[in-house]
Every structure is written in structure tokens, then in C-alpha cells.
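# Pasting a predicted model and its sequence here:
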Amino acid sequence: MTDPAVPPVLRLDDMSVSYRIRGRAVPVLSQVNLSIAKGEVYGLVGESGSGKSTVALAVQRVLPANGRMSGGRALINGRDVGALDRAALLQMRAREVAMVFQDPGRALNPSITIGRQVAEAFEILGASGHEARRRAEEMLTRVRISSPARVMERYPHQLSGGMQQRVVIAMALAKDPSLLILDEPTTGLDATIEAEILDLVDTLRREFGASILFISHNLGAIAGLCDRVGVLYAGRLVEEGPVRDLFADPRHPYTAGLLRCLPRPGLRKDLAPLDTIPGFPPAPGSIPVGCVFAPRCALADETCRTIDPPLVTTGAGRVSRCHHHDRVGDLPHAVPRAAAGTLAPAGASTGTPVLELTALSKTYGSAPYAVQALRDVSLRLMPGQTLGLVGESGSGKSTLAHALLGLIAPDAGGGMALDGAALAPEVRRRTAEQIKTLQIVFQNPDSALNRSHSVRRLIGRAITRLGGLKGAQREAQVTRLLESVRLTARQLSARPRQLSGGMKQRVAVARAFAGNPRLVVCDEPTSALDVSVQAAILNLLAELQAERQVAYLLISHDLGVVRYLSDWIAVLYLGRLLEVGPAARVLDGPHHPYTEALLSAAPSVSGERTGRIRLTGAIPSGVSPPAGCLFHTRCPRRIGPICDTEEPPFTADAHGHAIRCHLPRAELGRSLAPATA
């Protein structure tokens, strides 16, 4: 229980922040109040642009040059950050507050070894060179990095994303901070690595006694780690309370909307669309009166549009900024597709596959340092169906996609066929029709779209190159594609920087459909998006698939997304297929022990972490993969020497559900609980 005599580690009193843009002060945070007690983990959620990262920057006084705290105050350990002089501010940043950013690759210097970078953190605090290096190795051990001495000699690019994040956390904890700020620390990580990082943070906060401000759009991660959660919308704190109580019974329509956007257990694309939050977040300072959420709220009335709702108590330790907090449960869900009649069943399971891979392999390098990134991968995908491809980083997912797109040539001996016709290994040797038929939607639309081109040019150029249309015909097709992805003519002249993340991804989807493709590779198409935007994009992909009978190869580490959109699922490990089958059978079991571990690692908004299967050891090197079963070095179900020496058979049942394991199918596990996003 919190001691009332001890001041909170972080306290915000009516804190407001504004940015000066074109000579005008634009508010981005308005009268935010929150506190974090010693040893407490406080989650902060909300869509992009809600002000989450601005909170993190403001409490450290590292706002951009055009930003300033326009009202209220931020206190760390009882001291007003805004009143500190330069020397005291530097001391506070050096010893009391540490921050871990979303992308560890950018936080680490690529030209300096890991050991030097971690040791430098201790040297800044006064340790000698030898002592700093000893403490650096000790800290790497504490963040569960095996063989820390060897890791210290490596450079950042030689480490996986999960290892890089552990190094950054080690550097942050070097100064034993009283406040640790984590800004989207698990975005882009595999489910197993994400679960390990969250476990690590939970363990370290108990060891160090640090308070944590955890910023994330991953509601499952928030539920699994945090004690309390605050919900930000358009710079206002609209709801706050104990995380499990709040997620189980939200009392603000925005919180309820975020939770409903998640793919729910048992919900598939053919049953119902995902719930979405209509409209878009308002521009900062654009709603001067009334509730900031009123333009998007199904409960809004004239009172909401004219009177700013106060924070009201809705339970023990809970507050909500809503006039109708007692009616949130009345919000309607999306109409089931059976009633709406908007989505036809998935494509037929017989006939010519749109994609067929036969014994596809890919080897990088040459002996003795050859890495077999893919090994004898055979898959079929029918028109109008989605194949979900899952596995940890390094499993071969991207290599398979690159081979399919003709960006790399697979090894001789395998085969690829598109609509029954052989697919040349290199894109320059493929026909124009094959290039048009096979398209991709990338993870990050910012990198995929030319920033200097308008939406009209981005889509129009693809139409001309893939379809040969020009002039009025091209303009008509641009309009049709925009309408199909739920954009309007107003966006035609806009450039990517003027669009939201969801709008940019819609433009990327429209461009991929410019040539009426038969197969679209979706490479983590929603991992960088908020849950509300993710739901809209997944609904769009499902509707376009039903309308055009296009097939998707979906690469994702989000098992909630895979569960919702996939008809079939393939599980890769070290380039080898361990399991393939209909989505329901792979997810509900019996399934391979590796699949079981992936499912158990998926976070849930219930916050329950029971049944988690922890994989021991690191993923083996592709240069010297294990003999026998590739997974036996980490497998919790290993049965004996046969796993070490003999590769398991890849056997399928009558439904086409194949599992590569020595264990009899009757002894393989079933999912303890459905995985959610």
C-alpha cells in the first residue's frame, strides 16, 4: 500500500503543453493530472497524436524548440522540473530519470561496440574504465543476456531486436533511476521476445524499485505489466484507473472503442467486421468547447457538444471525463456479416492454386559459413484465401516473401508457380502480367510512399505502369481505387506528410491494387498502426478480398491479426515449416510445441499471464543449426535422444493439418486460452 507521507515519484498538476506553429500557440496537452508512486507501473494509452510522447518529453524538459509547458507543473520526487536551473536539470536527467525508446537500433551507435556503450553510462556516473566495464558486464547479465562478455564485443547490427532492447534497458538502469520511461518498447518485436521484455521489465522494477511510465498502443502489453492506466485523447486525460478494472469495464466511450477494435477470440473476417472508431482524431486545439471526443462518439448529444465534461469518480480509484459514463455499455457493436451480408465465404479450396511453392530453399553465403534461410518449403494458396505466415525474427518469413517477389533468387531445385504457370526466380525475367498480378503492402507506409509525390501521382503512376491506362481512363481508375479504400477526392492533392498513418496505409493498399492483383504480400501491414486504425485496415483488406477474390500472404507477429484474417496458417522456424493447416486447427490445437509457445506468449487485455510457456535459450545460429529436430534445443516437450538425432516426419491429417514433431498427435497440446492482440 502506498505511504501517503512519501511523495509520488512523478506528479503532474494541471500540466499543459503547447507548440508554436506559424506564430500561433497550439495546445497539445491540456490540464493533465496524474501521479506515479514508488515502484508503480503506470500505463499511458491513446492514438497517435494524443500527446503520450509529449508527456514523456515534458517531464524531462526536452520538448522541441517550439514547445513549452504553458500551464501547471511536473514534479519528480517532489521537485518542480520547470523551476530547476541548468545544473540541477542535468543532474536530474543524469541520475533520476531514464528513457527507453521504441527503436533500439536508433538509440545505439552503430559504430561503437556494445561493451563500450554500456560502460560509458557508468563512466558518466563516475566509475573508472575497468570498473565501468565490469559493471557493464554485470548489468548485461541482469537483463538476461547470455554470454555477456561476448556480446560486449559485438556491434548493434550483430544483435537481434530483442537483444538490442535489452542492451538499451541495461543502459537506462545503469544509473538506478527512480523513474523509468518506456516509450513503445515492444513495438515491432515478436510475441515471444515481447513477452520476455515485459517479464524482464517487471522483474527489474521489483529489483530496482523504480517507478515506470509505460507508453504503448499495445493494450495487451499494458494489461500484463501495469498497475494503473491513463487514457489520453486529443491531449486530455479522459479516463484513469486500475488497469484490470478499467479494461474489464471501461467508463469512457473512447476507451471502450479502443478495446473493441481488437480482434476478439472467436471473431473471424467472415463472421463480422472489427469494431472501429469513426472519424479521425481532431487537430490540436480545433475543439474549443464541449467534449473533445464528441465528434466521434455514438453517445454524444447537445450537452457533450457544448459543455466540457469534468473528471468524475466512477469507482475506487477510477475517474472518467464523460457526461454519459454510465451508458458506455450501450454502445453498439459492428453488425455481424451474416446479417449484413457484406462478405462472401473464402475462396474455393479446389482448383488451381493462385500460388504454389514446391521444395523452396534459399542459402546465403558458402561453406563453412552458409546459412540456409529456407529449407524445402512447400505451400499452396487458393484464390480469395489468406495464408498467415508466423514465426520469430530469423525464421525466414521475409526471405520467403523476397523470393516470391523475385527480389532474391532461391536455390536450384525448388519451384514457384502463379496461377499454374511457372514463376521465374528473378523479377526481371517475369512477364508483365506476373509482375502486375503479384504486389506487396509494406509495414511502414512512410518508407514505401515517395514523400514528394501527391496521392494522385502515387496511385496514377502505378496504374499507368501496371495497367497502361492514361488520361481520363487513369483518372477514373484513381477515383475508383480511392473510393475502394474509403478515401475521397480531397486527398488527391495531399502528400504523405499531410496524411495520418491510417490514411497513408490506405494509399499504399490502393497502389497495390492498381493492377488488379491476384496475390498481395502483406508484410506486417498494421504493426505500426494504432488499434483503431489497425481495425479499419483489416476490415478494408477483408472487404477487398471478398470483392476481388484476391489472395493474401500475411506476414505478422500479431497473432490476433493472424487469427482474424487468415484461412490457413504456416509456422516457420529457422527456415523450416513446423506446422501448416487450416487457421482454426492450428490455433486451437493440437499444435506443434513451438506454435503452442507462440500462442501462450500473446498478450491479452485481461492481463492474465498464466499458462505462459517460456522457451529457454536463444534461437540457434543459422550457420550451424541443430541436428535432428531444429527446435529440440528450446523445446519444453523434448522426449529424448530421438529429438536430437532424427528429424521428425511432417505428417498431415485428413484436413490438411500437418505437424513436424516426434510426439504423437494425441499428445500434442491444445491452446489453453484463445490468443488476443
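Thanks, I have it. Numbering: from 1, shown residues only.

# hey, let's count contacts and neighbours off CA atoms from now on
Noted.

# Residue 80: what's it in contact with?
Listed by CA atoms under 8 Å, 6 or more residues apart in numbering, the contact partners of residue 80 are 73, 74.

# Included below, for side-by-side comparison, is a second structure:
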Amino acid sequence: MNGPSPPPPPASFPAFDVSKSEQSDALTIVGLTVAYRTRGRERDVLQDVSFRIRRGESYGLVGESGCGKSTVAMATLRYLARNGRVKAGRISIAGKEVHSLDAAALRELRANRISMVYQDPSRALNPSLTIARQVGEAFEASGATREDGLKQTADMLRKVRIAEPERVMDSYPHQLSGGMQQRVVIAMALASKPALLILDEPTTGLDATVEAEVLDLVAQLREEFHTAVLFISHNLAVIGRMCERVGVLYAGKLVEEGATQDVFARPRHPYTVGLLRCLPTVGRSKDTDRLDTIAGSLPQPGSVTQGCIYAERCRLADDRCRREAPPPYRLSARHGDQMSRCHYHERAMELPRATPADAPAQTSGNTHAAHDASPVLRAESVSKTFHVAGAALRAVDDVSLELAKGETLGLVGESGSGKTTLAKLLLGLVSPDAGSVIELDGTPLPARVTNRNDEQVKSLQIVFQNPDSALNRAHSVRRLIGRALSRLSALHGEAREERLASLAQAVRLPDRYLTSRTRQLSGGLKQRVAIARAFAGDPRIVVCDEPTSALDVSVQAAILNLLADLQRDRSVSYVFISHDLNVVRYLSDRIAVLYVGRLLEIGPASAVFDGPHHPYTEALLSSVPALDQQDGEAFPDAKPQRIRLAGELPSPAAPPSGCVFHTRCPRKLGAICEQQDPPYADAGDAHRIRCHIPVDELRVLQRRN
């Protein structure tokens, strides 16, 4: 895996004095070029990447999937795949050059100097070993005895805010929540008190409250251990909150770098500008403006041999850009130097939009008046009880809601709150308890989808979070959509082909992809195929279960625009489930807040987000990192003080008495909350809050915060 002798730092990149920095920095990368050999050809996936991370500093690395972010991490660990190699450059960790180490020294470095936390904690934990054994091994690798390792394990689990470490130590990974698993993985990573901690999308799959806890934990432990952090993420708001400096990768090149506040407030590269414009920030909604997108897609590794690597997607590019590769221009910014690989960096903020800003005029079927008409879907007193190991687990408890034609209802709440179970009940994938009523156009729906007629089945469809789990990788896109058309409509022959082409056009799927297998498509293209299949039978209602959480911000913006356009064109209704409250706010007309299967609040999106709101909603909103944007500039949003919820989500098998939220509520009144289930209070404009605190008092309390 070792490459040739590293070259001297390139003269065109006078970023820092290597000889001095390598002794004082946690990580120094200079002129890094990494190539993978595929089909007998070597392709550069990183080209001349240089940056450094000082001791105790947090550095963010952002860019679309495929830009090379994880390859930087793997090269730093010297853990590239067998077909990868470092062609040029040097990597130094705490003064030690990584690619000059022998096997023993490399093991020592990985055990004591550097640690990594991956996106999916369940894949980093051995399902057959207890937490005590796994975390204990991390301490033993640093020289502790087994007995000392167990003692230090309990202490470290307390540091990562696990309240009952002894119970958790005796548990297996599958017995813990996702947030708890991630804290355990962080505890393992910090066992050696590393000089450098690499976090690769560590919060992507977590709820807002758990994400906030994990981020607070990383910040606290970074300060305590003086650990440097390389934070890889496509969530720009998280980077804005966590990192002092940020680097923007595009197709293997670092195209912009600087202090996070400078880069996000005044980006100097069109790619960075495009990423920031993709965000569904405060004050934007599907009814007032469309999210901007980045046209085109990433070039194949090694395919751009002349000019600027971003030229084909850049709306500022001219002949000079296609002819001359821009050098790293260094500029003086408010919080330090800022680098941009753009010939026209002073004009980056003038980048024309790729997508018209104004939302198309609403169709008559999607006006506010239509939302006041008879509901297309109604759920009344819906409950679902599972029986697990002899115990009754009430996943959904007496939920009532309505969905109007052309309306989006956002479902929010922590994992385990019952969002997905409620969606499955509406779809007929799970049967509700006796007494539950689910109606379509005023007609009761059979409990199971197998008992529904064809018209009822095609009226309710679903788009899953992970299209890979819903699409057969061996089938072509044409066959996947065509099968849905065959099953859900009477179209045949030429009519079916016309309908298929129309669907592909509606989801902005180019015809050339119809013959492709889904394994050949990007995540965004796969999700478009899943959406096309869901719309094959002209559904009345589409359940969207985390459809954008795993996507880059540029792809996410395109999918959100697509969903909004399809809703306007076809007056379809959405039940939209997501833990990203910024996305929910952008797309939803109304919001329903679930907690341990109970509906705590429901109302228009603006009313729920602006307040007054339930104390649980208040805590959720305070946990969400966000970037606000004004006049084309982005900066960390001035948010209210974060509200920390004590303890874990209660088990639906043993929910608290009285108000189900009282065990974690920061505004608990006293015995009344413990003994009496609160009624709904009317906050006006069909906004209802289930809390003992009067609405006017909630409004005053939340204004103070």
C-alpha cells in the first residue's frame, strides 16, 4: 500500500510550514494523492489534498458522496482497500509520518494515537460480545489489565453520559438504542485518549435530541482530553456548530478551506455556494420558494484532465475555466486565511440559481381551501399493541388525525415514538387494535392490505428511507417501474410504455437510466426510481418514511423539490416522517408530534414551530442545529438555549402514569402531571397541545427562553 517517496510540498500551495507544523499539529496532510485500481486502470480519487488540524481543534470535511471524504479518513488510518494506494504526499499524526511506519509502529499508532467513529454504530460492535468486553478490550489494547479495563470502562461510560453503566456493560449491542450504541462506540474510541479522533457521519441516523447529546459529548470530551477532531459530514449545520475550520472537497480536490464562520458566511467557491443554497433554512417553504440545486453529477475519478474540475457543473465557468486549472487562491478573511480554487472567487456569491426561486403557482386542488374540505384520510382512536415475551407493548396509543387532499402532514418524534408503526397501520401492513378506525374518503379501510381492493391498495403507497431495501438490484429500472404499472393499472403495450416514460420524466429520471440496474445508480437516482414506482398507480396518499435522511444536501434538495412538484401537479397527500425538523418544516403543511405512541401536539407547521408548543416539541426544536441565511449569506442560526431531556425514552411496555412525558419534562408542574393525563388545549387555528400548562403560560415561558 505504500506509495513512492513523498514529494516536497507543492509550491503552488503555501498553506503552512510543514517542518514546524508536523511537530505541533495532530494531523498534517500535504499533497495527498490516492488512486484505486479498477478494471486494470488506476484512477485518482484524491488529488493534491493538503490541510492540517491543530491539537484540540475540530476540522470539518464536507462534500457530496463520492468526493473522497472517507478516503481521506482511510488513508489517514493507512487502511485503504487492497486496490488503493497513496501515490504521492505525506500524512503525519502527532509528528509521526504514517506511511513510513512498520507494522508494529502502525499498530501502536492505531491503539494509542488515533481512533475512528463510523456512521453505523451497530456495524462497529460485535453482536456476540457484551459491552463490557468490547469497551474493556479497547483499554486492554492501551496496556491495561482486564480488571483495570473493566473499571475504566464503567468510568468512561459515565463520561459519555450513560446513567447506568453497570446495566449497560452487561448488555449486548442489540439491547441498546442507536444513540446508546453510538455513545458506547465513542467511549471505545476515547479509551486511548487519542491525539486525533475521526468522526465519519456519526449522527446521520440519530434523532435530533440524541444527535444533540452526541455532539455535546464530543465537544466536552474534546475539551477535556485536548483531542483534535476530523469531522466528516454532509450536514452543514452540524459542521457549523462543531468545527472551527472547514474544508470543502469536490471530486477528490480541496476546493475551499477556511474558518467555518468565514466559509459559511461568505463562500468563495461556486460549489460551496451551491451546497449552502440547497439547505431548507428557516423562513423557506415549498409554497413560497424552491430549493436551489446543483445541476449535473460528479465526474468519474480521473476523467477531468484539463481545467477546473467543477467547470461542467458551474454556472460561472467560461473557456478559461475549461482550459486552466485554478491554483489555490489565498484570501484574507475575518477569522483568518481562506483558500479557494476558483478563478472567479470574488464573484462566487453572484452564482446564478440552477432552479427558479419562486414556487410554481398552486393548482386549484392544492389551495388552502382544499385543505378545509372533507379529509381524504381519517384515523380515529387508532392504537396498536404488540405482545413481546408475554408483555403488552403499546406502540401507538389512541391517535386521531386527518389528512386533507394535497396536504403534507409531518410526523416527528424520537425513535420509538411510534411514527413508523402508525404509518404501517395506515398502509395496512400492520393490523390495529379493536376499536381503531381508518377511513379513506369516509369509507372504512380493511385492517390488512391483503383485504383491500385494488383501488384502495394503489391509493396508499410508500417511499422508504433506503431505496436499496425496496428495489431489486438485479432488475432494470424499466422492469421495476413496469411491474408496478402492470400490477396497479390496466395499461398494456404502447400505453404502458408511454405511462412509464411519463413517470420517468415526472421524477426527472433521464431515459438512459431506464435500462440500468439499480446497483449502477447513485442514491439520489435510486430514490427517484422508488418515487416513480410509488406514483405508478396515481396514489392519493404517499407515506414518505425518512426519504432524504441518507442523501447529500444537493440530492436532498432535488428530491424535496420533486415531491413538492408532484404534489402540486397531482394533488397527492403526504405523510412525511423525518427526524430532520428543517426538512419537515419546509415540506409540511401541518405537524403531528408523537411521544411513546401518544399524540402530544398537532397543528399548522408555522404554529407548531413558532410556538407556543408542547414542552417536548420545544426540546426537539432546541436540539436542531441550523444555518440561517439572509441576503445569500449563511451563518449559525441564533437558537434558543438547548433543552436537555433527562433519561431515555420510556418503554411502551411500561409508560409513565399521568402525562406520558412527565418523567423527562423540564417544565413539570408537580403531582398533577404524574397523576392525570392532560386534555388537549386549543392554541387557535386548529393547533392543539396536550399539556397541563395553559397555552398563554407556555407562550410566556417559551418567549423567555
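Looks like it came in fine. Keep in mind it's a predicted model, so treat the numbers as computed, not measured.

# ok, which stretches of the stretch 551-677 of the first structure are strands?
551-555, 568-573, 576-582, 650-652, 658-660 (DSSP state E, counting those that start in this stretch).

# to the chain's geometric centre, what's the distance from stretch 304-311 of the first structure?
Put simply, stretch 304-311 of the first structure sits 33 Å off its chain's centre (CA atoms, centre = their mean, to the nearest Å).

# Show residues contacting it.
Everything outside stretch 304-311 of the first structure that qualifies as a contact, by CA under 8 Å, 6+ apart, is 238, 239, 289, 290, 291, 292, 294, 319, 320, 321, 322, 323.

# what's the counterpart of the last one in the second structure?
Residue 323 of the first structure is assigned residue 343 in the second structure as its aligned equivalent, the criterion being TM-score structural alignment.

# so its match, which of the three states?
State at residue 343 of the second structure, reduced to three classes by DSSP: H, G, I helix; E, B strand; the rest coil: coil.

# Look at residue 338 of the first structure and say how many residues are nearby.
Other residues near residue 338 of the first structure number 12, with proximity taken as other CA atoms under 10 Å.

# I figured it was touching residue 271, is that so?
Yes. Using CA atoms under 8 Å, residue 338 of the first structure is in contact with residue 271, at 6.4 Å.

# between the two, what contacts are shared?
By CA under 8 Å, 6+ apart, residue 338 of the first structure and residue 271 have no common neighbours.

# if we can go back for a sec, give me every residue that touches the match of residue 323 of the first structure.
Each residue near residue 343 of the second structure by CA under 8 Å, 6+ apart is listed here: 321, 326, 327.

# buried subset of those residues?
Neighbour-count burial (16 or more other CA atoms under 10 Å) is assigned, among the contacts of residue 343 of the second structure, to 321, 326.

# how about CSV for the contacts of residue 343 of the second structure, with distance to residue 26 of the second structure and secondary structure added?
Formatted as CSV, the contacts of residue 343 of the second structure follow (distance: CA to CA, whole Å; DSSP: H, G, I helix; E, B strand; the rest coil):
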residue, distance to residue 26 of the second structure, secondary structure
321, 35, helix
326, 29, coil
327, 26, coil
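
# Between the two ends of stretch 434-453 of the second structure, how far is it?
One end of stretch 434-453 of the second structure sits 21 Å from the other (CA to CA, to the nearest Å).

# repeat for stretch 627-638 of the first structure
Using CA to CA, the end-to-end distance of stretch 627-638 of the first structure comes out at 14 Å.

# same thing with stretch 615-628 of the second structure?
End-to-end span of stretch 615-628 of the second structure (CA to CA): 23 Å.

# now the residue nearest the centre of the first structure: how far from residue 27 of the first structure?
The centroid of the first structure falls nearest to residue 527 when counting by CA atoms, centre = their mean (3.6 Å). According to CA to CA, residue 527 of the first structure stands 29 Å off from residue 27 of the first structure.

# now swap in residue 377 of the first structure and tell me
54 Å.

# quick one: which of these two has more around it?
Comparing residue 377 of the first structure with residue 27 by other CA under 10 Å, the one with more neighbours is residue 27, at 21 against 18.

# Contact partners for the aligned residue in the second structure for that one?
In the second structure, the residue matched to residue 27 of the first structure (TM-score structural alignment) is residue 44. Residue 44 of the second structure makes contact with 33, 34, 35, 36, 252, 301, 302 under the criterion CA under 8 Å, 6+ apart.

# what do you get if the cut-off is 6 Å, keeping everything else the same?
By CA atoms under 6 Å, 6 or more residues apart in numbering, the residues touching residue 44 of the second structure are 34, 35, 301, 302.

# Quick one: map the last one onto the first structure.
Which is residue 302 of the second structure. Counting by TM-score structural alignment, residue 302 of the second structure lines up with residue 285 in the first structure.

# Spatially nearest residue to that match (excluding sequence neighbours)?
Counting by CA to CA, 6 or more residues apart in numbering, residue 285 of the first structure lies nearest to residue 27, which is 5.5 Å off, once chain neighbours are set aside.

# how near is residue 524 of the second structure to residue 533 of the second structure?
For residue 524 of the second structure, the distance to residue 533 of the second structure - CA to CA - is 14 Å.

# Right, I'll leave it there.
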